[in-house]
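Q: what's the 3D shape of this:
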Amino acid sequence: MSIEMITLLFFGSLLLFLVLGLPLTFVLGGVSVVFLYFTWGPDAFYMVASQIWSTMGSFSLVAIPLFVFMAMVLERTGVAKDLYRMMFLWWGGLRGGLAIGTLVICAIFAAMCGISGAAVVAMGTIALPSMLERGYDKRMVLGCINTGGGWGILIPPSILMILYSLITGVSVGQMFAAGVLPGLLLMVLTCAYILIRCYFQPELAPALPKEERASWPEKLKALRAVILPMLIVVMVLGSIIAGITTPTEAAAMGVFGALLSAVVYRKMSWELMRDASIRTFKLTGMIMWILFAAHAFSAAYQSMGAQELFEGWITSIPGGPWAVIITMMVIIFFLAMVLDPVGIMLITLPVFLPVVKAMGFDPVWFGILFVINMEIGYMTPPFGFNLFYLKGVVPPSITMKDIYVSVIPFVLVEIVGIALIMMFPEIATYLPQLFF
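A: So this is what the prediction gives:
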């Protein structure tokens, strides 16, 4: 049987079982194992086991449960509530100020923990009712929280970046450094969009009445809310950039900072520790199964010779290297609407990354573009995780249609951000080159 027919059967089977609703991890692993058996026989299983064994010895993997546990603990402290009150006092007098303050809080949360859902749930619970009560347009508020929550996988630390590094061999530290400036760029672009839109349509996000605005002593006193989050950010990112710790060791420092927050806010209890630990075990277990499936998929993919086939197809795209990169971005963008981000990594990176390297592009820069697309996937219909996180905390009067429609202008802003990073790669590569 020709390689084209085998590849068609392989990916056709994957697609069929995914459409039937089976879990992605078991589809990837199961189909890969079956094709390995019929391609190479029982001996092929030793190759998968050998690859899994070598990955399980990776020190970087330790960071995953630590960052997850850190996020679970921070979600239950009072950090988000105090941060929102501080932003409310400082930004409330500006049109769209509460929305901008919410975006800043989301960026701070992203710099404290490496997952997306924590900021969405926290801001959906705290900021959403406050803004709706003050006459903010519901779709602007929903889109704002949805977008800001997605930065958890872009602004380091990021679990998705750790997985990207494990799959591609790129340095975790370089990926973390590369995510800082693009994350800030997207925050500035989104804030600018809100300011400009509110200038022309002030009814969307009215400023607080003068009697509700804070005095300077109140504003300065409220700044205390930033001290603990900033301490955690410095402990995690500062220690990596300064070369004091590896990303894995920095994750342990982040856990210490999260536990310190729980103590300061008087939320530390056995119940908190138990719930955070159980959720961490569940999420980490899921990630480990995904890694097992990744190795089975990678072994099957390479043994069939499909990698060379796909590389030939991609490099034959007319228009040169930039046309290839843009095509890749479009493919990833649409895949992100329907598939899990880690699944997309497993399916696309073995194909795309050798081509990216062969054309002379920086894999760290490509990784940032990839992660931003995954972030957009978190907020876009029909299966964006943030959409469902948000639906779980909004009032009954807000429909799923409202949540779906709210993301459209914010997705366009994110696409502008991707275009800027493509035109000016230094936005992503400057800090990795400076520190590493």
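
Q: C-alpha only now, for contacts and for neighbours.
A: Will do.

Q: for the stretch 151-300 of the chain, what spans make up the helices?
A: Applying DSSP state H, counting those that start in this stretch to the stretch 151-300 of the chain gives helices spanning 159-168, 172-200, 216-222, 224-233, 239-241, 247-264, 270-303.

Q: Please point out which parts of stretch 25-37 sit buried.
A: For stretch 25-37, the neighbour count (16 or more other CA atoms under 10 Å) marks 25, 26, 27, 28, 29, 30, 31, 32, 33, 35, 36 as buried.

Q: from those residues, which is closest to residue 108?
A: residue 25 (31.5 Å; CA to CA).

Q: would you list the helices of the stretch 151-300 of the chain in TSV and tack on mean neighbour count and distance to residue 67?
A: Output for these, formatted as TSV (neighbours: other CA atoms under 10 Å; distance: least, CA to CA, whole Å):
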stretch	mean neighbour count	distance to residue 67
helix 159-168	21	7
helix 172-200	20	13
helix 216-222	13	28
helix 224-233	17	12
helix 239-241	20	14
helix 247-264	22	6
helix 270-303	18	9
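
Q: and those as a markdown table, adding distance to residue 327?
A: Converted to a markdown table, these look like this (distance: least, CA to CA, whole Å):
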| stretch | distance to residue 327 |
| --- | --- |
| helix 159-168 | 20 |
| helix 172-200 | 21 |
| helix 216-222 | 47 |
| helix 224-233 | 36 |
| helix 239-241 | 33 |
| helix 247-264 | 32 |
| helix 270-303 | 21 |
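
Q: Tell me who's in contact with residue 82.
A: residue 225 (CA atoms under 8 Å, 6 or more residues apart in numbering).

Q: want to put them side by side, so please do this one too:
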Amino acid sequence: LISLPIMLRYGYDRRLASGVIAASGTLAQIIPPSLVLIVMADQLGRSVGDMYKGAFIPGFVLTGLYLVYVIGVSLLKPQWAPALPPEARTIREPNGDSGLRSLGILFGLVLASSIVLSNNYSALLSWRAGHDVVAATDETIVVAMTFGILLSLALALINSALKLNLLSRMAERVTFALVPPLTLIFLVLGTIFLGVATPTEGGAMGAVGALIMALMRKRLDMRLLKQALNTTTKLSTFVLFILIGSTVFNLVFQGLDGRVWVEHLLTSLPGGVLGFLIVVNILVFVLAFFLDFFELAFIIIPLLGPVAEKLGIDLIWFGVLLAVNMQTSFMHPPFGFALFYLRSVAAKNDYTDKET
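A: A predicted model of the protein is given here:
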């Protein structure tokens, strides 16, 4: 709704613009706090926090691969992603400078301070406790990132309040724009990784934080709130009906010893664990063309989980692997939700910008 018209305005290829939006939107299904991971953890009998920790690095690796692909397309076919024209770069310093150097210096300072803190975090905890303390990796990452974000916000506020002109307008605006959503992410993920809140409590704090941000920016009214409640009720009803149907199916399937047949079939596949993983991923990929995520999670995953555990596969790793696979179901025709969402907000006719 926001990004597509802007990219089309400045000459981006339609295929690249729509593909980037649809593909990047599906990343929310595997990056915490993800509803997909919550359902997956429930079906595999593992904690949501462990599933979040397991998906943290793969999610960001996949994000990085998307970035590399877009950069590669931009270099190989620059006409598909042309540079922003000079007249569109509205944030400039009085001397005409873009302010990107100041932004780069601020980013480097924040990154360096976060790395220094992460390397010495265990030592700080040991000094405070009076004995050796080894901090968990996820806790160290969250604390270091939080420190970097707060440092950038403090520098931007001081520079703006005292008119020091040490930071450019670009650096200030980027900082003030990024800190609120990053704070929202910390309320959800940071509290979970630090052990302050359970995944349910973290999600609740994230929802409250999002409402507060919407109110502060004057983007929430009764019409939007009513629409959100209506959509949430429909989705919850939809999920509950699938859950009831899948439970009945599983009970009947188990009563007919279907689990035993499936277990014997999958454990007897050639190739052992590797053969099982290859067949399962192909099966899930094909089924995703016709079933959405909830149907796969409630019907297929309970059949595969016990077999994977019997073969000695870590269920957290197995769940993240299947979540990444099922993430593609949001882009599969004929039932790809990302495609329907994109089509609902895209222009029905050829796009013509009034300015360009």
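
Q: Looking for the alignment partner of residue 156 of structure 1 in structure 2.
A: Taking TM-score structural alignment, the alignment pairs residue 156 of structure 1 with residue 32 from structure 2.

Q: measure the spatially closest residue to that match that is not a sequence neighbour to residue 321 of structure 2 for me?
A: Sequence neighbours aside, residue 52 is the residue nearest to residue 32 of structure 2 in space, at 5.7 Å (criterion: CA to CA, 6 or more residues apart in numbering). For residue 52 of structure 2, the distance to residue 321 of structure 2 (CA to CA, to the nearest Å) stands at 13 Å.

Q: picking that back up, looking at the helices of the stretch 151-300 of structure 1, which is closest to residue 354 of structure 1?
A: Of all the helices of the stretch 151-300 of structure 1, helix 159-168 sits nearest to residue 354 of structure 1, with 9.6 Å by CA to CA.

Q: Give me the contact list for the closest one.
A: By CA under 8 Å, 6+ apart, helix 159-168 of structure 1 touches 60-61, 64, 67, 114-115, 153-154, 170-172, 175-176, 342, 345-346, 349, 353, 367, 371.

Q: residues contacting the nearest residue in space to residue 147 of structure 2 that is not next to it in sequence?
A: Nearest residue to residue 147 of structure 2, sequence neighbours excluded (CA to CA, 6+ apart): residue 114, at 6.6 Å. By CA under 8 Å, 6+ apart, residue 114 of structure 2 lies in contact with 144, 145, 147, 148.

Q: Tell me which of those fall in helices.
A: Under the assignment DSSP state H, the contacts of residue 114 of structure 2 contribute 144, 145, 147, 148 to helices.

Q: tell me which of those residues is nearest to residue 349 of structure 2?
A: Closest approach between these and residue 349 of structure 2, by CA to CA: residue 145, at 43.7 Å.

Q: What lines up with residue 191 of structure 2 in structure 1?
A: With TM-score structural alignment as the criterion, residue 191 of structure 2 lines up with residue 239 in structure 1.

Q: And residue 109 of structure 2, by the same measure?
A: So residue 109 of structure 2 corresponds to nothing, using TM-score structural alignment.

Q: and residue 109 of structure 2, how many residues sit next to it?
A: Residues near residue 109 of structure 2, counting by other CA atoms under 10 Å, number 15.

Q: ok, now the one 4 residues further on?
A: Residues within reach of residue 113 of structure 2, counting by other CA under 10 Å, total 17.

Q: Surely it is in contact with residue 149?
A: No: with contact defined as CA atoms under 8 Å, residue 113 of structure 2 does not reach residue 149; the gap is 10.2 Å.

Q: Which residue in structure 2 aligns with residue 285 of structure 1?
A: In structure 2, residue 285 of structure 1 lands on residue 237 (TM-score structural alignment).

Q: Next one: its match from residue 291 of structure 2, what distance?
A: Here residue 237 of structure 2 is placed at a distance of 17 Å from residue 291 of structure 2 (CA to CA).

Q: what does residue 160 of structure 2 give?
A: Where residue 291 of structure 2 is concerned, residue 160 of structure 2 sits at a distance of 52 Å (CA to CA).

Q: ok, now residue 188 of structure 2?
A: Taken as CA to CA, the span from residue 188 of structure 2 to residue 291 of structure 2 is 29 Å.

Q: Which one of these two is surrounded by more residues?
A: Each of residue 188 of structure 2 and residue 291 has its neighbours counted (other CA under 10 Å); residue 188 has more, 24 against 18.

Q: ok, for the more buried one, nearest residue in space, not its chain neighbours?
A: Of all residues not flanking residue 188 of structure 2 in the chain, residue 202 sits nearest, at 4.4 Å (CA to CA, 6+ apart).

Q: Run through the residues that contact whatever residue of structure 1 lines up with the one you found.
A: Mapped onto structure 1 by TM-score structural alignment, residue 202 of structure 2 lines up with residue 250. When contacts are counted by CA under 8 Å, 6+ apart, residue 250 of structure 1 touches 235, 236, 237, 239, 240.

Q: Compile those residues into JSON lines and extend it with columns for distance to residue 281 of structure 1.
A: As requested, the contacts of residue 250 of structure 1 are exported to JSON lines (distance: CA to CA, whole Å):
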{"residue": "235", "distance to residue 281 of structure 1": "24"}
{"residue": "236", "distance to residue 281 of structure 1": "22"}
{"residue": "237", "distance to residue 281 of structure 1": "24"}
{"residue": "239", "distance to residue 281 of structure 1": "26"}
{"residue": "240", "distance to residue 281 of structure 1": "25"}
